[in-house]
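Trainee: with the input below, show me the fold.
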Amino acid sequence: MQNLVRSLTPPARHLSSATGRLSPRPSFDSLVIPVHQGTDLRERLTTLLPDPLGQQLGTQAAAAGSKGKLNECHILYPDVPALADLRRVALVGTGQAPEAREQTPAELDEKTRVSVASAVKSLRSQGSKRIGVAVPEAHIAAAAAAASLALFDPTYAKTVAKPSAAPAVFPVTLAGRQLSEEAATEAWERGWVYGEAQNLARRWMDTPANLMTPSAFAAEVETHLGPLANVTVTAHDTDWAVAQKMGLFLGVAQGSAEPARFLEIHYRGAGAGAPTLGLVGKGVTFDTGGIDIKPWQGMEDMKADMGGAACVAATLYGIASLRMPINVVCAIPLCENMPGGRAVKPGDVLTAMNGQTVEVLNTDAEGRLILADALYYVSTVHRPSVLLDVATLTGAMAVALGSTYTGVFTNSDTLWSALNRAGNAQHELLWRMPMHPEYREVMRKSRVADLANLSASRGAGSCTAAMFLREFVGEPVRSDGEDDAAAEDRTLRVESSGAPVHYAHLDIAGVMSSKAGNGYNHDGMSGRPTRALIAYVQQLAQAK
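Mentor: Next up is the predicted model:
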């Protein structure tokens, strides 16, 4: 029995443990074993584990009626004197085996995430302190992300009924499995960082707005990202924004007593001449709608209207933690949208950093205003080759795609293909939306300004908002003597026209929150699509 398990060295910040074959007394009190549906569990366990443990668990599994269905979890209680520390074994179902039905690696990873998270939650609720997870080599990163996400505590503000302290979770290999310690440790670390990053976004989005003001958010980012290698965090004040002539950002911010901040984060993981990735996140830390105030139902969730900011900052945390060889500049305009005495009014005209004027037809369409100045700043001052913005921008996106997909508007087929691969790999699904010139034209119908912040028609609210943002990527696309065809090419056809930036706008309004508590989800803010963004950047870094 001394060859029952081998514990692999996990990241030091999660666990301190020696590497090597263990004595009959394992270093964990609980063990997670995924099983496929249709498997003879008694035979499987007796083959996989030495006697008498395998025999015991096989008998208990049969008595419990374990079937291996996806997300089915049975806690078994071994009684082996030589393994007295091993108190619980969680048999968790992963659904049909790969050989029973053809499944993609992404599908198998997602089954691993769902099943491992369910098991970790169940074991934590029973008081487990050190949990070993046995999964195939190909799915170790997915298991680590799931374990990290499962340990997220959404009840941080409660003073009673607090959950138990988070247990340590780490990978193990069962005897006879061929898995190198180095590969398992690296994959586990990488997956754990993916989960940690999403948890950061969840925490920031879940925090009440009185505790997550623009200044508080900037301080949080400094705390978590500032100590990381090659990262610099700068919180610009309103005087800086005035000097930059960010009239749209300042116009939204002026209705609140809370001072605005423009957060700029640089990660330099590659040489000075390497291409730069630009990230921009909407940072409205509370959105009342301004003068065009929202209905009261559900307004408490507007504390998460900085979800785009949370996701891009958390993405940068993941990038820097994994030390990806890439340069990134991240810009986050932070403010509240309040109906104060100085608040911008319907019909007001604001001047953007790029000199274009914007008529504010609806003060609740504020996200596109603050993003516009940030997009122009990043695209012209730092000139990234790829530029992404992430925002809880439009209710129309939730109507169109619900909570299943993030809507993606992009002028680049290459960029879309890479984002889509990353989203599928992490099961944070993306759906490409249209960017048509007609959506752009309806945003230009203002009697008193170059642009309006609301469409002249009621339909396609997400599409028109995306085209408004595209006006501020690079220099204004229209100039004297330029015909409509040339303007459309420069706006919509990056690869064929040779425009300098591959741009995508991700509208996350529909996926902002999760109502399900199953698997690695929890009832609250989701932090999506942070893992997909990290996976995309990993692709980008590897390609370079």
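Trainee: when you work out contacts or count neighbours from here on, use the C-alpha atoms and nothing else.
Mentor: Fine.
Trainee: not counting its own residues, what contacts stretch 281-288?
Mentor: With contacts defined as Cα atoms under 8 Å, 6 or more residues apart in numbering, stretch 281-288 is touched by 209, 212-214, 294, 299, 302-313, 330-339, 364, 367, 370-371, 389-392.
Trainee: whoops, I mixed them up, stretch 527-541
Mentor: By Cα under 8 Å, 6+ apart, stretch 527-541 touches 194-195, 197-202, 205, 307, 310-312, 314-316, 318-319, 324-326, 406, 418-419, 421-428, 508, 511-513.
Trainee: cool, and stretch 463-470?
Mentor: For stretch 463-470, the external contacting residues (Cα under 8 Å, 6+ apart) are 368, 371-372, 375, 393-394, 409, 433-435, 439-440, 442-443, 453-455, 491, 505.
Trainee: repeat for stretch 431-439
Mentor: The contact list for stretch 431-439 (Cα under 8 Å, 6+ apart) reads 405-411, 416, 420, 460, 463-464, 466-467, 488, 492.
Trainee: how about those residues, which pair is most distant?
Mentor: Pairwise distances across these peak at 27.5 Å for 405 and 488 (criterion: Cα to Cα).
Trainee: the two: which has the busier surroundings?
Mentor: residue 405 (24 against 15; other Cα atoms under 10 Å).
Trainee: for the stretch 401-544 of the chain, what spans make up the helices?
Mentor: 413-426, 437-441, 461-470, 484-492, 494-497, 530-543 (DSSP state H, counting those that start in this stretch).
Trainee: report the buried residues of the fifth one.
Mentor: Same thing as helix 494-497. 494-495 (16 or more other Cα atoms under 10 Å).
Trainee: list the buried ones in stretch 143-163?
Mentor: 143-154.
Trainee: among these, which are located in helices?
Mentor: 143-150 (DSSP state H).
Trainee: want to throw those into CSV with distance to residue 187?
Mentor: Below are those laid out as CSV (distance: Cα to Cα, whole Å):
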residue, distance to residue 187
143, 10
144, 8
145, 10
146, 13
147, 13
148, 14
149, 16
150, 18
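Trainee: pull the longest helix from the chain.
Mentor: In the chain, with assignment by DSSP H, the single longest helix is helix 181-206.
Trainee: which other helices and strands does the helix or strand that that helix is followed by contact?
Mentor: Reading on from helix 181-206 to the C-terminus, the next helix or strand found by DSSP states H and E is helix 214-225. When contacts are defined as 3 or more Cα pairs under 8 Å, 6 or more residues apart in numbering; DSSP states H and E, helix 214-225 sits against strand 231-236, strand 261-268, helix 307-321, strand 327-337.
Trainee: I have a second one here; can you model it like the first so I can compare?
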Amino acid sequence: MLVVPVGARGALPSWLVDAADPVVDPGWLAGALADTGNGGRPGGITNLPVPGRRPRSVVAVGIGDGTPAEVRTCVSIAVRRGQTLAEHGATRLVVALDSAAGPAGPEQLRAAAEAAVLAGYRFRDSSAPHPPRLASVLLVASTADEGAVERGRVAGGSVAWARDLVATPPNTADPAWLADRAVGRLGELDHVRTTVLGPRQLRAGGFGGVLAVGGGSASAPRLVVAAYDPPGAGTAHVVLVGKGITFDTGGISVKTTAGMREMKTDMAGGAAVLAALDAAAALGLPVRVTAVVPFAENHLSGSAYRPGDVVTHVGGRTTEVRNTDAEGRMVLADALAHAHRELAATALVDVATLTGAAKTALGARTGALYATDDALADGLLAAGRAAGEPWWRMPLAEEHVAHLRAQLDSPVADANNAPGNPGATTAALFLQPFTGGLPWAHLDVAGPARAGADHGDTVKGGTGFAVRTLLRWLESGAPGGGTVPG
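Mentor: Model (predicted):
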């Protein structure tokens, strides 16, 4: 199967128009595009069987003006069509990336490689035979930039790993299993050291939030600390913290059945930060970065934590529990405090499927970004634009949130864990005291961490959202995170 990119207003690439023996007659193709209304809109598709020669099928896919985002859409549509044809005998997909807008550059090549890896992603745990898949995807461009393609391939592979972790059923993916997966994969990388804390070490370290949330489950909690420290990385140390709730019943404040169905994905933030570190180490980035993920299952039992309990976190700060379904912030609090107290972090970024309020505010495809440092926020926003992951900065300046701080008050503890609306902002305010005053960004991915349908190179289910943003940010020198070489 050959993919021909169709530019804006139906423009065909010069390599096809000027060819002495084109694989398909340009005039015939132009007529077919007109008949099907394919004017080059990104993702528009026209299928053309080519009898008697190879390839047997030409698929014209809109690429618009050839921006990286439009290339990502074009390649994603092509890969999905190719996987469909694979069930009828196709084995190889060839995607031409040079369009009427000009040759594909490094950003287009990287976007194409990511989409080639991710658009055809599927997770299956079935006794039925898996359908045939494409044996290979070949990207063709006149500009040779193997580095850009490799960065895209690595990024795509790490996002796919995050998706695998999120998609694995919760009766398999308990805290111990996820910790083992992290140790196994990251242990193969240079300059990465992974440590796992079990219940005894968590008690000794004062991780009251993790132990409280995980106390109701037969699967004991774990804390994964994965440190990437390459030679010459400098003194700046970015710590990425991810929420790792392996399944969330809501605890004693139990969820409805409908609210519980997707809760195996409540560890998507933890998967994202581990995958970002995986990619950074695989690419050999000159940056010191550590991923900290508290894995716990929020369950119901006689040992579950209760509304009314007072929990003591790492460092001694206390929380009055008013809602056991506000558990993500309880485990993140411990991890953030551990990062600034024990890991000598110079900047903190946490990623969490934290609040339904963030999804209500921004929808299912945009992440909420809170930050205490403008350079950090600007760097992450720019990284998200480059990665094709949209973010919206939410207010955290004192003039916006001063009146909300009183909602965290508790008569028996330093704060309560359910301060009310606006829920995404009050959750961020709950976490802020645990950051030790370091530059800090909080990424609430409750919406985009899960997808109800395929779009772009995202597939239904866990998306791996935030992995590519964090990787791009680390590649750019982690602005707001201190002085990082490169």
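Trainee: overlay the chains and give the TM-score.
Mentor: Put the two chains on top of each other and the TM-score (TM-score structural alignment, normalised by the length of structure 2) is 0.91; 465 aligned residues with a Cα RMSD of 2.0 Å.
Trainee: relative to residue 93 of structure 1, which of the helices of the stretch 401-544 of structure 1 is closest?
Mentor: Nearest to residue 93 of structure 1, of the helices of the stretch 401-544 of structure 1 and by Cα to Cα, is helix 413-426 at 19.7 Å.
Trainee: tell me what angle that closest one forms with helix 530-543.
Mentor: Relative orientation of helix 413-426 of structure 1 and helix 530-543, computed by axes from the mean of the first three to the mean of the last three Cα atoms, to 10 degrees: 120 degrees.
Trainee: could you list every helix and strand in contact with helix 413-426 of structure 1?
Mentor: Looks like helix 413-426 of structure 1 contacts helix 105-125, strand 430-433, strand 502-507, helix 530-543 (3+ Cα pairs under 8 Å, 6+ apart).
Trainee: mind putting these into CSV with mean neighbour count?
Mentor: Shown next, in CSV, are these (neighbours: other Cα atoms under 10 Å):
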stretch, mean neighbour count
helix 105-125, 23
strand 430-433, 18
strand 502-507, 24
helix 530-543, 21
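Trainee: dump these to JSON lines, plus distance to residue 254 of structure 1.
Mentor: Formatted as JSON lines, these follow (distance: least, Cα to Cα, whole Å):
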{"stretch": "helix 105-125", "distance to residue 254 of structure 1": "44"}
{"stretch": "strand 430-433", "distance to residue 254 of structure 1": "33"}
{"stretch": "strand 502-507", "distance to residue 254 of structure 1": "25"}
{"stretch": "helix 530-543", "distance to residue 254 of structure 1": "30"}
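Trainee: between these, which gets nearest to residue 62 of structure 1?
Mentor: Nearest to residue 62 of structure 1 among those is helix 105-125; the distance by Cα to Cα comes to 18.3 Å.
Trainee: which non-adjacent residue is nearest the aligned partner of residue 420 of structure 1 in structure 2?
Mentor: When structure 2 is aligned by TM-score structural alignment, the residue opposite residue 420 of structure 1 is residue 381. Using Cα to Cα, 6 or more residues apart in numbering and skipping the chain neighbours, the partner closest in space to residue 381 of structure 2 is residue 391 (6.3 Å).
Trainee: how close does the alignment partner in structure 1 of residue 356 of structure 2 sit to residue 306 of structure 1?
Mentor: Here residue 356 of structure 2 is matched to residue 395 in structure 1, going by TM-score structural alignment. Distance from residue 395 of structure 1 to residue 306 of structure 1, counting by Cα to Cα, to the nearest Å: 15 Å.
Trainee: can you pick out the residue with more neighbours from those two?
Mentor: residue 306 (34 against 15).
Trainee: in contact with the match of residue 356 of structure 2, which residues?
Mentor: 462, 509-510.
Trainee: just to revisit the earlier point, of the contacts of stretch 527-541 of structure 1, keep whichever come out buried.
Mentor: 194-195, 197-202, 205, 307, 310-312, 314-316, 318-319, 324-326, 406, 419, 421-423, 425-428, 508, 511-513.
Trainee: the stretch 251-400 of structure 1: helices as residue ranges?
Mentor: 307-321, 367-377, 395-401.
Trainee: could I get these as a markdown table with distance to residue 56 of structure 1?
Mentor: A markdown table is the format used below for the helices of the stretch 251-400 of structure 1 (distance: least, Cα to Cα, whole Å):
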| stretch | distance to residue 56 of structure 1 |
| --- | --- |
| helix 307-321 | 42 |
| helix 367-377 | 59 |
| helix 395-401 | 48 |
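Trainee: out of the ones you listed, nearest to residue 449 of structure 1?
Mentor: helix 367-377 (14.1 Å).
Trainee: burial of the equivalent of residue 47 of structure 1 over in structure 2, as a residue count?
Mentor: The alignment partner of residue 47 of structure 1 in structure 2, by TM-score structural alignment, is residue 17. Per other Cα under 10 Å, the neighbour tally for residue 17 of structure 2 reads 16.
Trainee: for residue 453 of structure 2, see how far away residue 17 of structure 2 is.
Mentor: 36 Å.
Trainee: can you check residue 210 of structure 2 too?
Mentor: 33 Å.
Trainee: okay, the two: which has more neighbours?
Mentor: Using other Cα under 10 Å as the criterion, residue 210 of structure 2 and residue 453 rank with residue 210 on top: 34 against 9.
Trainee: report the secondary structure element holding that one.
Mentor: Short version, using DSSP H and E: residue 210 of structure 2 is in helix 208-214.
Trainee: that helix corresponds to what range in structure 1?
Mentor: Counting by TM-score structural alignment, helix 208-214 of structure 2 corresponds to 247-253 in structure 1.
Trainee: what does the matching stretch contact?
Mentor: By Cα under 8 Å, 6+ apart, stretch 247-253 of structure 1 touches 238, 241-242, 259-260, 333, 335-338, 343-344, 350-353, 366, 369-373.
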